[in-house]
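Peer 1: Need coordinates for the below:
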Amino acid sequence: MLTGSNANSIYDSIAGTNKKMLDELNNELSKKYKSEAYTFHSLVDYDDFISGVEQAIELHSINLTVIGTNGATGAKEVIFGSNTLQLIRSVNCPVLTVPENYSFSSIKNMLFSIQKSNDPFATKVDIIKNMLKMHPCNLKVLELSGNITTSLDREDSETIKALFPNQAYEYYFLNTDLGLTAINTATQLLKIDLHAVYSEKETFIKRLLYGSEVSRLSYDTLVPLLFL
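Peer 2: Here you go, the predicted structure:
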């Protein structure tokens, strides 16, 4: 049985080094970006990854979570998920994934991809609107549908117009599912700098039988990808 002092000693020995490194990084970033309109704060939590992030989101009223991806793939990643995939699937907060070795450039074109069957995304676009205020750029909306037997209007719906009543945007339509090839093709052709996508939660059975579209998107995207 551990006493309070022993428990604290174990915590300090495990988290102390990481906390020191994080504090040093925090100080470095604070000095480097001291003229910017934001501040840095370091947090250390002795917990599993997802639980720690969820607690931080709740405690500090976090609006956006940012995490890097390293391009690792494989059956284990597809089924069980890396930290990035677990974050996308689990937390009730938009997640911005940044590809490994990606170099920041100013945002000139933002892409918002949706599927014809997606209705719940209407409550998720506030983060996009806030980003557009901070980084004025061209907004492009890409609507996808894999139902080739249905005749669909090639103009944006009233639902999409209602989402961005005061924001000019360009509308595009593709008669295909939300897949990596379609997304990366659109990203290149439209010269996209930031891509936002509404992703429905995937069940374990679906991932086991069919693989994970979210994993393919998060690992192989060409630009930062925002999961709503």
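Peer 1: all contacts plus neighbour counts: C-alpha atoms, from now on.
Peer 2: Will do.
Peer 1: Do a quick rundown of the helices in the chain.
Peer 2: Remark: helices assigned in the chain by DSSP state H are 4-32, 49-60, 75-80, 83-90, 126-134, 158-163, 180-189, 204-210, 213-220.
Peer 1: would JSON lines of those helices with distance to residue 173 and mean neighbour count be doable?
Peer 2: Below are the helices of the chain laid out as JSON lines (distance: least, C-alpha to C-alpha, whole Å; neighbours: other C-alpha atoms under 10 Å):
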{"stretch": "helix 4-32", "distance to residue 173": "41", "mean neighbour count": "13"}
{"stretch": "helix 49-60", "distance to residue 173": "35", "mean neighbour count": "14"}
{"stretch": "helix 75-80", "distance to residue 173": "28", "mean neighbour count": "15"}
{"stretch": "helix 83-90", "distance to residue 173": "26", "mean neighbour count": "19"}
{"stretch": "helix 126-134", "distance to residue 173": "20", "mean neighbour count": "14"}
{"stretch": "helix 158-163", "distance to residue 173": "13", "mean neighbour count": "12"}
{"stretch": "helix 180-189", "distance to residue 173": "10", "mean neighbour count": "15"}
{"stretch": "helix 204-210", "distance to residue 173": "25", "mean neighbour count": "12"}
{"stretch": "helix 213-220", "distance to residue 173": "19", "mean neighbour count": "21"}
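Peer 1: Turn those helices into CSV, columns for distance to residue 228.
Peer 2: Formatted as CSV, the helices of the chain follow (distance: least, C-alpha to C-alpha, whole Å):
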stretch, distance to residue 228
helix 4-32, 27
helix 49-60, 15
helix 75-80, 20
helix 83-90, 9
helix 126-134, 8
helix 158-163, 14
helix 180-189, 16
helix 204-210, 19
helix 213-220, 12
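Peer 1: looking at the ones you listed, which is closest to residue 227?
Peer 2: Relative to residue 227, the nearest member of the helices of the chain by C-alpha to C-alpha is helix 83-90, separated by 7.0 Å.
Peer 1: Another sequence for comparison is provided below:
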Amino acid sequence: MIFLIQQKKPNRNKTKHNTAMKKILVPTDLSEISLKALDVAADLARNNGAEITLLQVKIFPSASLGTYYSMGVAVPFDTAWKGVLDDAQKELDGLITNPKFLGLKIKAVVEESVENFESTLLKHHADLIVMGSTGATGIKEMFGGSHAESVVRHANCPVLVIKGNQEEYHIQKVLVATDMENTDFMKKAFKWLNMPEIEYHFVYVDTAMRQINYDALKEDMKKVASKLKLKNYHFEIWDGANVEEGILDSAHQIKADLILMYTHGRTGLAHWFKGSIAEDVVNHSDIPIMTLS
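Peer 2: Just a heads-up that it's a prediction; the model follows:
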């Protein structure tokens, strides 16, 4: 799988890399979607001169221990657990020797934890987290949500969540969800994307919950575009029953390849009562999403 990025013609004398992106963290459970996330991270690392940390978190005690005891071999508990960690490390080490990662600096790390997955993951300081997600709905969403949702909520760096079952991920159209109140995140995201051929589609969702001055919104958008030095962009005010629905509907309508969003990162009671639109979109979208706080 390839993450195709349209770039400016390279400088033949010197390759310029994005100095803001030095470390990309890729959590994995070796599922198909997490391996796709690694492929995407590899392409981003090449384009930005970044290194990758491939991380697998083993929560103690793990169901993997059953593999040792199911063989009928009596081994001490500590020995069995060490075997689980060693096997996981060997598998990761083998994965990164794939020729498609040639020339990249990838560090394979297996960590044991008695905490949850997200807490261990976020102890690793990174400039970008790239992870796969199949989302969460129904009871799972109500009582815990997806790993990606939790990472988006707590991460202090941008998070790129890979979705869907495409063999190749092309970035040609980016939907930028905006409320015209939080626009600083766009500058950072556009610097990272650094793709002049991209079509940026800015969407403001009108839920009819408050009176909106459409002319004022359009003028605000012009100011944002001027600040970001955008000459070619699209802006649309989209009607939706709620913001999440409006973002997802508009993203499918324009056939977006990526959704770019700001997240408040609410936690505790604030999250319980207000939630986060970005987290809801992460759970329900089948289009890749990048969130920034």
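Peer 1: coming back round to it: among the helices of structure 1, which is nearest residue 100 of structure 1?
Peer 2: Residue 100 of structure 1 lies closest, by C-alpha to C-alpha, to one member of the helices of structure 1: helix 213-220, at 9.2 Å.
Peer 1: Kindly calculate the angle that that closest one makes with helix 180-189.
Peer 2: Counting by axes from the mean of the first three to the mean of the last three C-alpha atoms, to 10 degrees, helix 213-220 of structure 1 lies at 40 degrees to helix 180-189.
Peer 1: Off-centre distance for helix 213-220 of structure 1?
Peer 2: 11 Å (C-alpha atoms, centre = their mean, to the nearest Å).
Peer 1: How about residues contacting it?
Peer 2: Outside helix 213-220 of structure 1, the residues that touch it by C-alpha atoms under 8 Å, 6 or more residues apart in numbering are 69-73, 77-78, 81, 85, 97, 99, 179-180, 199, 225.
Peer 1: Apply the buried test to those and list what passes.
Peer 2: 69, 77, 78, 81, 85, 97, 99, 180, 199, 225 (16 or more other C-alpha atoms under 10 Å).
Peer 1: would you list the residues you listed in a markdown table and tack on distance to residue 43 of structure 1?
Peer 2: Output for those, formatted as a markdown table (distance: C-alpha to C-alpha, whole Å):
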| residue | distance to residue 43 of structure 1 |
| --- | --- |
| 69 | 21 |
| 77 | 27 |
| 78 | 29 |
| 81 | 24 |
| 85 | 21 |
| 97 | 20 |
| 99 | 23 |
| 180 | 34 |
| 199 | 28 |
| 225 | 24 |
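Peer 1: ok, the aligned partner of residue 138 of structure 2 in structure 1 to residue 224 of structure 1 distance?
Peer 2: Taking TM-score structural alignment, the alignment pairs residue 138 of structure 2 with residue 74 from structure 1. Here residue 74 of structure 1 is placed at a distance of 21 Å from residue 224 of structure 1 (C-alpha to C-alpha, to the nearest Å).
Peer 1: what residues are up against the residue mapped onto residue 196 of structure 1 from structure 2?
Peer 2: Aligning on TM-score structural alignment places residue 196 of structure 1 opposite residue 260 in structure 2. Counting by C-alpha under 8 Å, 6+ apart, residue 260 of structure 2 makes contact with 174, 175, 176, 177, 289, 290, 291.
Peer 1: contacting residues for the fourth one?
Peer 2: By C-alpha under 8 Å, 6+ apart, the residues touching residue 177 of structure 2 are 202, 203, 204, 247, 259, 260, 261, 262.
Peer 1: Name the nearest residue to the counterpart of residue 127 of structure 2 in structure 1, ignoring sequence neighbours.
Peer 2: By TM-score structural alignment, residue 127 of structure 2 lines up with residue 63 in structure 1. Distances taken as C-alpha to C-alpha, 6 or more residues apart in numbering place residue 93 nearest to residue 63 of structure 1, at 6.5 Å, with adjacent residues excluded.
Peer 1: Strands of structure 2, start to end?
Peer 2: 2-4, 23-27, 51-59, 106-113, 128-132, 159-162, 168-170, 173-177, 199-206, 233-239, 258-262, 289-292 (DSSP state E).
Peer 1: Would you format these as JSON lines with distance to residue 222 of structure 2 included?
Peer 2: What follows is the strands of structure 2, written out as JSON lines (distance: least, C-alpha to C-alpha, whole Å):
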{"stretch": "strand 2-4", "distance to residue 222 of structure 2": "29"}
{"stretch": "strand 23-27", "distance to residue 222 of structure 2": "33"}
{"stretch": "strand 51-59", "distance to residue 222 of structure 2": "37"}
{"stretch": "strand 106-113", "distance to residue 222 of structure 2": "42"}
{"stretch": "strand 128-132", "distance to residue 222 of structure 2": "29"}
{"stretch": "strand 159-162", "distance to residue 222 of structure 2": "27"}
{"stretch": "strand 168-170", "distance to residue 222 of structure 2": "27"}
{"stretch": "strand 173-177", "distance to residue 222 of structure 2": "14"}
{"stretch": "strand 199-206", "distance to residue 222 of structure 2": "11"}
{"stretch": "strand 233-239", "distance to residue 222 of structure 2": "9"}
{"stretch": "strand 258-262", "distance to residue 222 of structure 2": "19"}
{"stretch": "strand 289-292", "distance to residue 222 of structure 2": "22"}
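Peer 1: Comparing residue 74 and residue 224 of structure 1, which residue is more hemmed in?
Peer 2: Neighbour count, other C-alpha atoms under 10 Å: between residue 74 of structure 1 and residue 224, residue 224 has more, with 23 against 9.
Peer 1: That one reaches residue 187, doesn't it?
Peer 2: No - using C-alpha atoms under 8 Å, residue 224 of structure 1 makes no contact with residue 187, being 10.7 Å away.
Peer 1: List the residues that are in contact with both of those two.
Peer 2: 193, 195.
Peer 1: Name the nearest residue to residue 238 of structure 2, ignoring sequence neighbours.
Peer 2: residue 205 (4.7 Å).
Peer 1: To which residue of structure 1 is that neighbour aligned?
Peer 2: The alignment partner of residue 205 of structure 2 in structure 1, by TM-score structural alignment, is residue 144.
Peer 1: hmm, back to that, residue 153 of structure 1: which of the buried ones among the contacts of helix 213-220 of structure 1 is nearest?
Peer 2: Nearest to residue 153 of structure 1 among those, counting by C-alpha to C-alpha, is residue 199 at 22.8 Å.
Peer 1: which ones are touching the closest one?
Peer 2: By C-alpha under 8 Å, 6+ apart, the contact list for residue 199 of structure 1 reads 214, 227, 228.
Peer 1: and if you look at residue 114 of structure 1?
Peer 2: 141, 142, 143, 144, 178, 197, 198.
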